[in-house]
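In: return a 3D structure for these sequence lines:
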Amino acid sequence: MKKTIAILTVAVCAGAMSASAALLVGWDDNFNQPNNGSTTPPPKTATGFSGLATPDANLNWSRTASAASTDGTFGTLAGAGTETGFSDGLALNNGNNGHFDFTVTNGTADDYDLDFFHFDAGATRPKAADNWTLSVLSGALTVGNVTSGVSPNGGGTLVWAENDLDLTGLADNTLEAGQSVVFRLDFVQDGTIQYEGGHNLYLDNIAISGTVIPEPATLGLVAAFGGAVLFIRHRFMI
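Out: Down below sits the predicted model:
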């Protein structure tokens, strides 16, 4: 009986641990830059989710096959199926400022908490637009700046930083069924020079991860099951 109780307890714990953040939408080799006529293949998505990556209108972004992050993760989100060989990434060229907007739509019947915004970024020379800010531009989540930082500058060598930006501190980070949200990832240069040949910022492997919110009936079932385990333990231990 003790063995049975232990198995039931492990089953409850396993159910709780399975609710870790998972990929909802991710972009790694499917960007749309109007300056090179590329189309937009669909991003990697969880079932029922969709996404769109939209560059600013200044045509300073380009697709590049020579600077892709190929470690197989979005930020540090592992097992998400990004490219591991050179495919393509994004380059913000010649010290210019720019941004990308990332739209996420929850087409499922469930509500989700959005937990992290992941991306890889790095710069090769000091005049690159390596200062970044993530904000919620519009949609169902709390609108406004989320956080900011600086990408590493390799002084001629591209060094990728894996970023996992926490969204759980937002007043509302829940994307309900049928809702959409638009994130903006903005890159700016420190100084006043807006053109410096070869001073490029590179961006790749962008994703949003999250967790499904259990329905009240499911929570009630888990609570009832846990209560039953405690009752059985009490009944057979006395």
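In: from now on I want contacts and neighbour counts done on CA atoms only, so please keep to that.
Out: OK.
In: my guess is Lys44 contacts Gly26. True?
Out: Yes: between Lys44 and Gly26 a contact is recorded at 5.0 Å, counting by CA atoms under 8 Å.
In: looking at these two, which is more packed in?
Out: Gly26 (30 against 21; other CA atoms under 10 Å).
In: just the element for the closest residue to that one other than its chain neighbours, please.
Out: Nearest residue to Gly26 in three dimensions, chain neighbours excluded: Ala207, at 4.0 Å (CA to CA, 6 or more residues apart in numbering). Here Ala207 sits within strand 201-212, counting by DSSP states H and E.
In: and the next helix or strand past that strand?
Out: Next along the chain after strand 201-212, taking DSSP H and E as the criterion, comes helix 216-237.
In: list the helices and strands that following helix packs on?
Out: Helices and strands touching helix 216-237, as assessed by 3 or more CA pairs under 8 Å, 6 or more residues apart in numbering; DSSP states H and E, comprise helix 2-17.
In: tilt between the helix it packs on and helix 216-237?
Out: Computed by axes from the mean of the first three to the mean of the last three CA atoms, to 10 degrees, the angle separating helix 2-17 from helix 216-237 equals 160 degrees.
In: how many neighbours does Leu219 have?
Out: Neighbour count of Leu219, defined by other CA under 10 Å: 12.
In: just the one 4 residues further on next, same as before
Out: Applying the criterion other CA under 10 Å, we find 13 residues in the vicinity of Ala223.
In: here is the second sequence; please produce its structure so I can put it next to the first one:
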Amino acid sequence: MITEPELDGEWESARPAEVVQDTAVRGAPAPRRPWQWVAAAVVATSALWAGGLYAVGDRTAGPEIRYRVTDDLCAQFKAPALDGLLGGLPNAASEEGSRHPALDWARCSRRSGRPDSGRSFETMALVELHKKTDPAAEFALDTPVSRWFAPSGGEWESVPGLGEEALVTSPGEETGTGLRLRVRDGGAVFTVDVYAYESRGEGGPDLPADSLPRPDRDALVAAAVEDARALMTALRTS
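Out: I've put the predicted structure just below:
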């Protein structure tokens, strides 16, 4: 067994004077060795570090995952409310998007099927599943696409009772009918867009007057909210 070397000879001369003195006085309490103080400091530092790491871990924890993303999003995004309001959206196309440790996403678009009409509509649903960082901080930020819906700096309006946070905006009169609805719930962000396209014949004149009607904005928002809620229900996992 390796023990402390006997403190005599040159070892004795290397000892602090107070330690030598204490050794010569029998019955006096032995001084605490320096490593005991070091050990105590290490324990205290470790406790503080662990506590700090725990706190940081809370702040950087991933968002709650309550939904799934599927390859065929159109199977879940039927959009019956918008379909009825916009005169039918029979042409559907899914985009499976991508799967990544940080983000999954998928998209579905549905378009009206009347090429002879002077107006056509398209709705598009995008589902993003953020798995590493909480999307709450950036959720309400403006984007170039959002500015298309509100080119004059229109404000987002809050939509109560839909996810943790929901916002809607729509274009000015010069841009036509449409809207963007965004919903955040846990790590998931749902976006429902509605676009209107005005069509003209080959020679430039407007097509027949039996074009699809321009829907009332409130009715359009209500339909988009209903279809977004149905999509969230279809993709909900917990």
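In: please state their TM-score.
Out: Superposed pair, TM-score by TM-score structural alignment, normalised by the length of the first structure: 0.32. Supporting alignment: 123 aligned residues with a CA RMSD of 5.6 Å.
In: before we move on, the earlier item: test my guess that the residue nearest to Gly26 of the first structure contacts Thr45.
Out: No: Ala207 of the first structure sits out of contact with Thr45 when judged by CA under 8 Å, with a separation of 9.3 Å.
In: ok, back up a step: for the strand holding Ala207 of the first structure, packing partners?
Out: Packing partners of strand 201-212 of the first structure (3+ CA pairs under 8 Å, 6+ apart): strand 22-27, strand 89-92, strand 112-123.
In: present those as TSV; the columns should include distance to Ala53 of the first structure.
Out: Listed next are those as TSV, based on distance: least, CA to CA, whole Å:
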stretch	distance to Ala53 of the first structure
strand 22-27	8
strand 89-92	12
strand 112-123	13
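In: ok, which stretches of the second structure are strands?
Out: Ranges of strands within the second structure are 91-99, 103-111, 119-130, 157-158, 165-169, 178-185, 188-198, based on DSSP state E.
In: nearest to Ala39 of the second structure, of the ones you listed?
Out: With CA to CA as the measure, strand 119-130 is the member of the strands of the second structure nearest Ala39 of the second structure (43.0 Å).
In: what angle do that closest one and strand 103-111 make?
Out: Using the same axes, to 10 degrees: strand 119-130 of the second structure against strand 103-111 is 170 degrees.
In: angle of strand 119-130 of the second structure against strand 188-198?
Out: 170 degrees.
In: show me which residues of strand 119-130 of the second structure are buried.
Out: Within strand 119-130 of the second structure, the residues that count as buried by 16 or more other CA atoms under 10 Å are Arg119, Ser120, Phe121, Glu122, Thr123, Met124, Ala125, Leu126, Val127, Glu128, Leu129, His130.
In: now do the contacts for Ile208 of the first structure.
Out: Leu23, Leu24, Val25, Gly26, Leu114, Asp115, Phe116, Phe117, His118 (CA atoms under 8 Å, 6 or more residues apart in numbering).
In: how about Leu126 of the second structure: what's its closest non-neighbour residue?
Out: For Leu126 of the second structure, ignoring the flanking residues on the chain, the nearest one in space by CA to CA, 6+ apart is Arg107 at 4.4 Å.
In: what segments of the second structure are helices?
Out: 10-14, 17-24, 34-59, 80-85, 144-149, 217-235 (DSSP state H).
In: need those in TSV with distance to Gly97 of the second structure, can you?
Out: What follows is these, written out as TSV (distance: least, CA to CA, whole Å):
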stretch	distance to Gly97 of the second structure
helix 10-14	73
helix 17-24	73
helix 34-59	29
helix 80-85	23
helix 144-149	18
helix 217-235	16
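In: could the ones you listed be laid out in JSON lines, adding mean neighbour count and distance to Asn91 of the second structure?
Out: As requested, these are exported to JSON lines (neighbours: other CA atoms under 10 Å; distance: least, CA to CA, whole Å):
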{"stretch": "helix 10-14", "mean neighbour count": "11", "distance to Asn91 of the second structure": "91"}
{"stretch": "helix 17-24", "mean neighbour count": "12", "distance to Asn91 of the second structure": "91"}
{"stretch": "helix 34-59", "mean neighbour count": "11", "distance to Asn91 of the second structure": "44"}
{"stretch": "helix 80-85", "mean neighbour count": "18", "distance to Asn91 of the second structure": "11"}
{"stretch": "helix 144-149", "mean neighbour count": "16", "distance to Asn91 of the second structure": "23"}
{"stretch": "helix 217-235", "mean neighbour count": "18", "distance to Asn91 of the second structure": "17"}
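In: alright, that wraps it up for me.
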